[in-house]
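Colleague: here is my input; please provide its structure:
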Amino acid sequence: MKQARHLLVSGKVQGVGFRYFAQMTAVDHGVTGWTKNLENGSVAIHAEGTPEQLNSFGESLKKGNHFAKVHQIEEGAADLQSFSSFRIKY
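Modeller: Reported below is the predicted structural model:
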């Protein structure tokens, strides 16, 4: 059963390729949705997939890429929108 989650990632996550990392990680885990930089320096993510896919995606995001430093990921429920891919919003 597909679910949707809204993630708010804070830390050193802008200017370090984090959105691209999130997109590649989503593809690896079969997760769809989007990611976007926010004005406050954090990154928003709308992720859709099975609970297992979303959990493993979230665990990978916590590790970040080599340049990012994830301090916190706030997670909440979101409405399922049935995306066909995972994209970066600008």
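Colleague: going forward, measure contacts and count neighbours with C-alpha atoms only.
Modeller: OK.
Colleague: residue boundaries of the helices in the protein?
Modeller: According to DSSP state H, the chain carries its helices in the segments 18-29, 51-63.
Colleague: mean neighbour count, the ones you listed: which tops it?
Modeller: Among the helices of the chain, the stretch with the highest mean neighbour count (mean count of other CA atoms under 10 Å) is helix 18-29, at a mean of 19.
Colleague: report the distance from it to the chain centre.
Modeller: On the basis of CA atoms, centre = their mean, to the nearest Å, helix 18-29 sits 7 Å off its chain's mean C-alpha point.
Colleague: thinking residue 32 is in contact with residue 45, fair?
Modeller: No - taking contacts as CA atoms under 8 Å, residue 32 lies outside contact range of residue 45: 10.1 Å.
Colleague: I'd like the structure of this one too, to check against the first:
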Amino acid sequence: MIRRRVVVSGDVQGVYFRDTCRTTAADTGAAGWVRNRPDGTVEAVFEGPPEAVERMVAWSHEGSRLSIVDRVEVVEEEPEGLTGFEIRPTPWRG
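Modeller: The predicted model follows:
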């Protein structure tokens, strides 16, 4: 099991990025979550078998059919044993 956190920049909010991410993760067998961030980026965590996680990281560079991805930052993290995949709410701006 591995875990990666990605932050995706570009035209990635309001273009079905999160919903497509969720369905793609379900197809690959990756667990985790995805959410919009107040700064206009999308953040996601992918956890599971290496091939599933790497497929989701690769997918993040393209995104949904309507998205335009400019940059993807990837950080390795320790797995937490996540199961399932969810769309999380946007964090509050403070």
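Colleague: hmm, back to that, among the helices of structure 1, which is nearest residue 6 of structure 1?
Modeller: With respect to residue 6 of structure 1, and counting by CA to CA, the nearest of the helices of structure 1 is helix 51-63 at 10.6 Å.
Colleague: residue contacts, residue 72 of structure 2?
Modeller: Residue 72 of structure 2 sits next to 6, 7, 8, 9, 60, 61 when contact means CA atoms under 8 Å, 6 or more residues apart in numbering.
Colleague: so which of the residues you listed hold up in structure 1?
Modeller: With both residues aligned by TM-score structural alignment, their matches' CA atoms under 8 Å, the contacts of those that structure 1 also has are 6, 7, 8, 9, 61.
Colleague: most neighbours among those, which one?
Modeller: residue 8 (26 neighbours; other CA atoms under 10 Å).
Colleague: contacting residues for it?
Modeller: 41, 42, 43, 60, 61, 69, 70, 71, 72, 73.
Colleague: name the nearest residue to it, sequence neighbours excluded.
Modeller: residue 72 (4.6 Å; CA to CA, 6 or more residues apart in numbering).
Colleague: any idea how far the residue nearest the centre of structure 2 is from residue 87 of structure 2?
Modeller: Geometric centre of structure 2, nearest residue: residue 44, 3.1 Å, by CA atoms, centre = their mean. Distance from residue 44 of structure 2 to residue 87 of structure 2, counting by CA to CA, to the nearest Å: 9 Å.
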